[in-house]
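>>> Predicted model and sequence follow; I will ask about them next.
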Amino acid sequence: MIRTDPSIQKLLVQQVPPPAAAPSSQGTSQGPGFTQQQRSDIESIIRDYFIKNPEMIEELQALAQAEKLKRVITENKQALFHSPSHVTLGNPNGDVTMVEFFDYNCGFCKRALDDMMTLIKNNPNLRVVLKEMPVLSQGSLDAAMVAVAVAMQDKTGKRYVDFHQKLLSGRGQADKARALAVAREVGADMARIEKDMAGPQVKAALQESHQLAEALGFQGTPSYVIGNEAVVGAVGVAELQAKINKARCGKASC
């Protein structure tokens, strides 16, 4: 909560003299609200207050950032929550949607995989959208392309979940060869995967994710959008559940 200095409150409740009154000796009127002298006094008090309380600047910046994120999320609602290019897990008609941006070579994403599966299990009304965000290497990009191609031939998402878990939880670096091996292991149509990877739809899906991440200011993975809030990092089940609850009922615990 932002605290307001009592001296600022006192000045804010002062009323400008009525139009018929003689001009104030403190300065000329600057329109409705305050005289020139009053404005100068307010500016001086505010400046001194922020010098003495620099943490208030950080608090205001955090509030401004939160408002900016809400606007970005609202403006990109369709692409974030309902894009046909990305996989939906959990309850397709859930009352809360959690969007996760991830990279197959991200160690924190490997940890967050168990968090996501636990949240889906514990929240029958949770809808999860997965968005590829390959930022770590060429191998990450190649693996993401294979993943999008797997998703294109699996509208139910069941094969993709199997692929996603095997690739993300496996040892070593993810790259094209390893991603293709996992796709073959889960029974994907390999000829179609190679064809789709060369086509425009895979590239468009990855471009969409990149543009969304850039608009949201995400620079690393995992990053989430839950309701009107962004969450950065592998913060754990408890914090993600609190954000889900907040989106659902307005409180950290429903």
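Received, thanks. Numbering: from 1, shown residues only.
>>> Only C-alpha atoms from now on, for both contacts and neighbour counts.
Will do.
>>> what residues does the lengthiest helix in the chain touch?
For the chain, the longest helix by residue count, based on DSSP state H, is helix 55-75. Contacts of helix 55-75 with the rest of the structure, by Cα atoms under 8 Å, 6 or more residues apart in numbering, involve I2, F50, L80, A215, L216, N228, E229, A230.
>>> Alongside the first one, take a look at this:
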Amino acid sequence: MKKLIAPALVALSLTAPAHAMDLTELTDAERAQFRAEVRAYLMENPEVIMEAVNQLQARQAEAQAQADFTLVSDNAAAIFDDGYSYVGGNPEGDMTIVEFMDYRCGYCKKAFSEVEKLVNGDGNIRFIVKELPILGEQSMVASRFAIATKIVAGDEAYKSVHDALMSFNGDITPTSLGRLANSFDLDAEAIQEKMDSAEVTAEIEKTRALAQTLQISGTPTFVMQDELLRGYLPYDQMKAILEEKRG
């Protein structure tokens, strides 16, 4: 048996299917020797461990990507045509990007200018905003205010408020929101009255339920056509993905 347990056999045993070598048929002495050979081989060739780890990570990433593709496909109507989320950019664009965001999220703020650059520079992107306040009470208040603005004053006013909130670094309070509304000549009182309405609550709850279905646990999260992109992505990377999808 000793002659069979050579480095080549050890290497084969690390990658072979479970049925290829039945260790239960070894004696205790043979099993101990086998373990010693495996340890010695790995100590002499530690790169094998990293190769195995990299292979595992690649397989896991591929499985996650396939699972995400299925999630997007199964929930396409709620993602791309829910009837209430803001749709900007070019509504007739050949590519759709959806962003789940939170106004208190630092990475959302970091991504904001880069997403704007991508959407405005391309000119053929349909851009959808999903309000997902998950970072505390101020996040919720900000989202309620933005959604209420959309309902009361329309999409153009919503976009102005959305952009301002994405750039705002102070505390979100009734006073600061009132000033923001006044700066755009909006009816602050009407918007604040609408904030706690069932209509606003329903939109937030539906988006939150969709995020849970899509297994979204953080912001920003993007959907680019058929793919879920979890987390912040710099402009160059988003543009490269966009160009790849266009072929």
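Okay, I see it. Keep in mind the model is a prediction, meaning the values are calculated, not measured.
>>> The next helix or strand after the longest helix of the first structure: which residues count as buried?
For helix 55-75 of the first structure, the following helix or strand on the C-terminal side (DSSP states H and E) is helix 77-82. Buried residues in helix 77-82 of the first structure, defined by neighbour count with 16 or more other Cα atoms under 10 Å: L80, F81.
>>> Show me what helix 77-82 of the first structure is packed against.
strand 96-102, helix 200-216 (3 or more Cα pairs under 8 Å, 6 or more residues apart in numbering; DSSP states H and E).
>>> Tell me which of the ones you listed lies nearest to H164 of the first structure.
Closest to H164 of the first structure of those, according to Cα to Cα: strand 96-102, at 10.8 Å.
>>> With the second structure overlaid, how far apart is the closest one on average?
Once the two models are superposed, strand 96-102 of the first structure sits on average 0.7 Å from its counterpart in the second structure (mean Cα distance after the TM-score superposition for the first structure).
>>> so that strand versus helix 200-216, what angle?
100 degrees (axes from the mean of the first three to the mean of the last three Cα atoms, to 10 degrees).
>>> ok so, going back, so for D175 of the first structure, which of the helices and strands packed on helix 77-82 of the first structure sits nearest?
strand 96-102 (14.7 Å).
>>> what's the average distance of the longest helix of the first structure to the second structure?
With mean Cα distance after the TM-score superposition for the first structure, helix 55-75 of the first structure averages 1.5 Å from its match.
>>> how about that helix: buried residues?
M56, L69, K70, V72, I73.
>>> Which stretch among the helices and strands packed on helix 77-82 of the first structure is buried most, on average?
Sort these by mean neighbour count, taking mean count of other Cα atoms under 10 Å, and strand 96-102 sits at the top with a mean of 24.
>>> In the first structure, what sits opposite M195 of the second structure in the alignment?
For M195 of the second structure, the aligned position in the first structure is M197, judged by TM-score structural alignment.
>>> got the contact list for that match?
Counted by Cα under 8 Å, 6+ apart, M197 of the first structure has contacts M145, V146, A149, K203.
>>> so how far does the helix or strand encompassing V146 of the first structure sit from its counterpart in the second structure?
Using DSSP H and E, V146 of the first structure falls within helix 138-152. Superposed on the second structure, helix 138-152 of the first structure shows a mean distance to its aligned partners of 0.7 Å (mean Cα distance after the TM-score superposition for the first structure).
>>> and that helix with strand 96-102, angle?
140 degrees.
>>> And helix 138-152 of the first structure, what's buried?
Neighbour-count burial for helix 138-152 of the first structure [16+ other Cα under 10 Å]: 139-152.
>>> quick revisit: which among the contacts of helix 55-75 of the first structure gets closest to A179 of the first structure?
L80 (24.9 Å).
>>> which non-adjacent residue is nearest the alignment partner in the second structure of I226 of the first structure?
In the second structure, I226 of the first structure lines up with M224, judged by TM-score structural alignment. With Cα to Cα, 6 or more residues apart in numbering as the measure, I97 is the residue that lies nearest to M224 of the second structure, at 4.6 Å, once sequence neighbours are left out.
>>> That neighbour -> the first structure?
Using TM-score structural alignment, I97 of the second structure sits opposite M98 in the first structure.
>>> What's the separation between that match and A191 of the first structure?
Distance of M98 of the first structure to A191 of the first structure, computed by Cα to Cα, to the nearest Å: 32 Å.
>>> How about A198 of the first structure?
With Cα to Cα as the criterion, A198 of the first structure and A191 of the first structure are 11 Å apart.
>>> neighbour-wise, which of those two wins?
Set side by side, A198 of the first structure and A191 show more neighbours around A198, with 13 against 8, by other Cα atoms under 10 Å.
>>> What's the separation between that one and D48 of the first structure?
In terms of Cα to Cα, A198 of the first structure sits 61 Å off from D48 of the first structure.
>>> and if you look at Q201 of the first structure?
56 Å.
>>> list the contacts for L135 of the second structure?
D102, R104, C105.
>>> before we move on, the earlier item: isn't the residue nearest to M224 of the second structure up against E227?
No. I97 of the second structure lies out of contact with E227 (Cα atoms under 8 Å); the separation is 9.6 Å.
>>> Could you find the counterpart of V161 of the second structure in the first structure?
By TM-score structural alignment, V161 of the second structure lines up with F163 in the first structure.
>>> No further questions, thank you.
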